[in-house]
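> Next input, structure requested:
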Amino acid sequence: MTELQQTLPPVPPAGLTTRKLRRWLYGLLFVLFGLLIWHSVFIPIESGQLGVLWSRFGGGTVKDHVFGEGYRVIWPWNRMQIYDVRLQDMHGTVETLTADALRVSVDVTARFAPRATDLTTLHQTVGPRYRETVVWPDVVEAVRHVIRQLKPDDLRVLGEVELAGKVDAAAREAIQKHWVDLDRVLITRIALPDRLDAEIQDKLAEEQKLLAYQYILKQAEQQNQKWQIEADGIRQFEEKSHISMLKWRGIEATEQLAASPNTKIVVTGNGGSQIPVLLSGDK
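Sure thing, here's the model as predicted:
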């Protein structure tokens, strides 16, 4: 044996190296395969979510069961669609025409949630894009349906709250037919053309002035009626008593002065129709 052969390490058998390489290769392939199918097998369902299973070899969508929160394990060839069943909202601006063909824009917010008991039907019939497919188009149609029946000054009189109530009533039934529950519709802004808006403001101001003037006239009419009643009462009194109201007031004043404990001076007139006058004698 030469000196070079003595310094070299012994060469392992070829069969042992091949087996190790195969083991490492199989292990690596197994890990890669596990990583590839991990998200298809282990499905996390977060809080406020539900899952609908589509089974490739089980007849498609599983209609009689929805999956609740937690990790769910399924076959890698099946699919789990996750739905957020909490209260959600959508915002947007709707442009439409009024009853007299004037263009207005309305800022709308819709609050809604998919109906958990009908989630499988919603998934099979509409799909996960139900917000864009069903909810928002129904809200837009409800806004246009309501505003088409109103004039611009009606919009100002109604305001955002009452208009939102009308839109809510119009949209609710249509949305619920598509297995979604509508919580509320909000109107945050009604934008009219600047010229038209100024005209409506002027018209409303004139209406307020007219209402104020009508109120003044009504008050004057009521005061006139009061005076008329008083005059009728005085006339009836004079007709029955044959005493004028002025003389009667003098008699009342004389009685009040006579009731005073102070010294009085009596002044009488020449005519019998004149009433005596009592003057206080105190200095």
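
> switch to C-alpha atoms for all contacts and neighbour counts from now on
Will do.

> Once you drop chain neighbours, what's closest to the most centrally placed residue in the chain?
The centre of the chain sits closest to residue 186, judged by Cα atoms, centre = their mean, with a distance of 3.7 Å. Leaving aside its sequence neighbours, residue 186 sits nearest to residue 109 (Cα to Cα, 6 or more residues apart in numbering; 5.0 Å).

> Likewise for residue 79?
Closest to residue 79 by Cα to Cα, 6+ apart is residue 54, at 5.1 Å.

> Next secondary structure after whichever strand or helix holds the one you found?
Of the helices and strands defined by DSSP states H and E, residue 54 is found in strand 49-55. As assigned by DSSP H and E, the chain's next helix or strand after strand 49-55 is strand 60-61.

> which residues touch that following strand?
Here strand 60-61 makes contact (Cα atoms under 8 Å, 6 or more residues apart in numbering) with 52, 53, 54, 55, 120, 124.

> didn't the fourth one look like it was pressed against residue 78?
Yes - using Cα atoms under 8 Å as the test, residue 55 is close enough to residue 78 to be in contact (4.9 Å).

> what packs against the host helix or strand of residue 181?
Element membership of residue 181 [criterion: DSSP H and E] is strand 180-191. Packing contacts for strand 180-191, counted by 3 or more Cα pairs under 8 Å, 6 or more residues apart in numbering; DSSP states H and E, involve strand 103-114, helix 152-176.

> Next, format the ones you listed as TSV and append distance to residue 240.
Formatted as TSV, those follow (distance: least, Cα to Cα, whole Å):
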stretch	distance to residue 240
strand 103-114	71
helix 152-176	57
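
> Quick one: closest of the ones you listed to residue 68.
Evaluated over the helices and strands packed on strand 180-191, closeness to residue 68 peaks at strand 103-114, with 14.6 Å, by Cα to Cα.

> Here is the second sequence; please produce its structure so I can put it next to the first one:
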Amino acid sequence: MAEYDNTGDQEDDEFEPLTWRDRTYNWFQRVSFLVYSIIIVVLLALGMLWPRVFIVVESGHHAVKYEPLGGGTVTNPEHLYGEGIHVIVPWDSLYIYETRLQQRFLEFNMLSDEGLSLEIVISVRYRPERDMLGFLHQDIGTEYYERLIRPQLEAHVRETLGHRPAHEIYSSAGDLVQELNHVTTLTRIGDATKPYVIVQEVKLVNVDLPDIVDQAIADRYRQEQLRLEYDDRLLREEKEAERKRIEAKGIADYNDIIGPDSLRWRDIEAVKALAESPNAKIIMLGGGGTSQDGQPPLMFSLSTAPEQDQTPVVVQPNSATPAP
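Got it, this is the predicted structure:
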């Protein structure tokens, strides 16, 4: 059946047949809506299925596959998905786990041996065992920290610190760290060969003690420092007393060696040096009364008179007039 163009002049009763270009254009107009609809549906389906088909596993992570039509969770460690982009069927799922070393802080309250409330802050470093990721996902799930690690750590810390007094917890942190690191291995029931999670380190970060305990510890430390200060003072005084005894013994030995004649000679030299000074002076040699050798003390009166008159005047203490 031939097609004719009826878009010509209204008065022309004849119809011209359509060319192949016109027929193609009319066909595209009829099917364009269907083509556009199919493209939109395909794009929507691709956008919805893209995150389920193309899975990206980032660095330091591994993924466990779940196959609803193939037996469920794949527990074989050889079938784990490593880093990179992976393509799976839309009805399967990949659950990604971080297998690097992780750290979290745990805060909780506990009672000491005296019944005091303590606020404990600990840090834990852990990582899941790669070969046990399938069993970890099958038995516990992605929230394994809240379900497995946190309760185990709280019970371990309460058991370790609960029987200790508050001041001992504060003063023996180094020993407590060693005890805290002995965490019970978190293994699968019936298979203790490999743990779910490897707890690498547990540290005691902070211990908030009650005010009364803080004050008691501060007073004890202050008394200890005062005791150390008194010990230092006693030691210093003992050293000073020993120094003075040695000094006195040295002076006594010196006097015994040089004798009284040497001391008198030193007195004469001192008097001579004093006599050479220009000012007037009175010099007395010997002590009060009579000296040890039976000689009375002598008194000299020196002045700044001319050279011909500079004759020392010797005064005897018991004489009425000075000697010429």
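
> So after superposing, what's the score?
In this superposition the chains share a TM-score of 0.67, using TM-score structural alignment, normalised by the length of the first structure; 214 aligned residues with a Cα RMSD of 3.1 Å.

> picking that back up, what stretch of the second structure does the strand holding residue 181 of the first structure fall on?
Mapping strand 180-191 of the first structure onto the second structure (TM-score structural alignment) gives residues 197-208.

> And stretch 160-178 of the second structure, end to end?
11 Å (Cα to Cα, to the nearest Å).

> which parts of it are buried?
Residues 161, 162, 166, 169, 170, 173, 176 are the ones in stretch 160-178 of the second structure that count as buried (16 or more other Cα atoms under 10 Å).

> Pull the most distant pair out of the residues you listed.
162 and 173 (14.2 Å).

> Tell me the secondary structure at residue 142 of the second structure.
Under DSSP: H, G, I helix; E, B strand; the rest coil, the three-state class of residue 142 of the second structure is coil.

> Name the nearest residue to it, ignoring sequence neighbours.
Distance criterion Cα to Cα, 6+ apart; nearest residue to residue 142 of the second structure, sequence neighbours excluded, is residue 97 at 7.3 Å.

> any idea what sits nearest residue 49 of the second structure, other than its immediate chain neighbours?
Nearest to residue 49 of the second structure is residue 90, by Cα to Cα, 6+ apart, at 6.5 Å.

> which residues touch the corresponding residue of the first structure for the one you found?
Taking TM-score structural alignment, the alignment pairs residue 90 of the second structure with residue 76 from the first structure. By Cα under 8 Å, 6+ apart, residue 76 of the first structure lies in contact with 37, 40, 41.

> Provide the secondary structure category for the second one.
Spelled out, it's residue 40 of the first structure. helix.

> now the corresponding residue of the second structure for it: how far from residue 166 of the second structure?
By TM-score structural alignment, residue 40 of the first structure lines up with residue 52 in the second structure. From residue 52 of the second structure over to residue 166 of the second structure the distance is 54 Å, taken as Cα to Cα.

> All the strands of the first structure, residue numbers only.
Taking DSSP state E as the criterion, the first structure carries its strands at 42-45, 49-55, 60-61, 70-73, 79-84, 88-97, 103-114, 180-191, 264-267, 277-280.

> aligned partner of residue 101 of the first structure in the second structure?
Match for residue 101 of the first structure (TM-score structural alignment): residue 115.

> What number of residues are in the vicinity of its match?
Applying other Cα atoms under 10 Å, we find 12 residues neighbouring residue 115 of the second structure.

> same question, residue 138 of the first structure
19.

> give me every residue that touches it.
If you count contacts by Cα under 8 Å, 6+ apart, then residue 138 of the first structure has 171, 174, 175 around it.

> so which of those residues comes closest to residue 207 of the first structure?
Closest approach to residue 207 of the first structure among those (Cα to Cα): residue 171, at 33.3 Å.

> and the closest one, what is it in contact with?
Contacts of residue 171 of the first structure (Cα under 8 Å, 6+ apart): 138, 139, 141, 142.

> which one in the second structure is aligned with residue 59 of the first structure?
Aligned counterpart of residue 59 of the first structure in the second structure: residue 71 (TM-score structural alignment).

> Okay, its match and residue 65 of the second structure: tell me how far apart.
From residue 71 of the second structure to residue 65 of the second structure the distance is 11 Å (Cα to Cα).

> between these two, who's got more neighbours?
For the pair residue 71 of the second structure and residue 65, the greater number of neighbours falls to residue 65 (21 against 8), based on other Cα under 10 Å.

> Run through the neighbouring helices and strands of the lengthiest helix in the second structure.
Criterion DSSP state H: the longest helix present in the second structure is helix 211-275. When contacts are defined as 3+ Cα pairs under 8 Å, 6+ apart, helix 211-275 of the second structure packs onto helix 166-171.

> For the helix it packs on, which outside residues touch it?
Applying Cα under 8 Å, 6+ apart, the set of residues contacting helix 166-171 of the second structure from outside is 112, 113, 114, 116, 118, 161, 176, 207, 209, 213, 217.

> could the residues you listed go into a markdown table alongside distance to residue 84 of the second structure?
Shown next, in a markdown table, are the contacts of helix 166-171 of the second structure (distance: Cα to Cα, whole Å):
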| residue | distance to residue 84 of the second structure |
| --- | --- |
| 112 | 50 |
| 113 | 53 |
| 114 | 55 |
| 116 | 52 |
| 118 | 46 |
| 161 | 45 |
| 176 | 42 |
| 207 | 43 |
| 209 | 49 |
| 213 | 55 |
| 217 | 56 |
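
> List only buried entries from the residues you listed.
Among these, those scoring as buried are 112, 118, 161, 176, 207, 209 (criterion: 16+ other Cα under 10 Å).

> what sits against the fifth one?
The contact partners of residue 207 of the second structure, by Cα under 8 Å, 6+ apart, come to 118, 119, 120, 121, 170.

> try 6 Å this time
With contacts defined as Cα atoms under 6 Å, 6 or more residues apart in numbering, residue 207 of the second structure is in contact with 119, 120.

> What of the first one?
For residue 112 of the second structure, the contacting residues are 162, 165, 166, by Cα under 6 Å, 6+ apart.

> The match of strand 180-191 of the first structure vs the first structure, mean deviation?
Following the fit onto the first structure, the mean deviation recorded for stretch 197-208 of the second structure is 1.0 Å by mean Cα distance after the TM-score superposition for the first structure.
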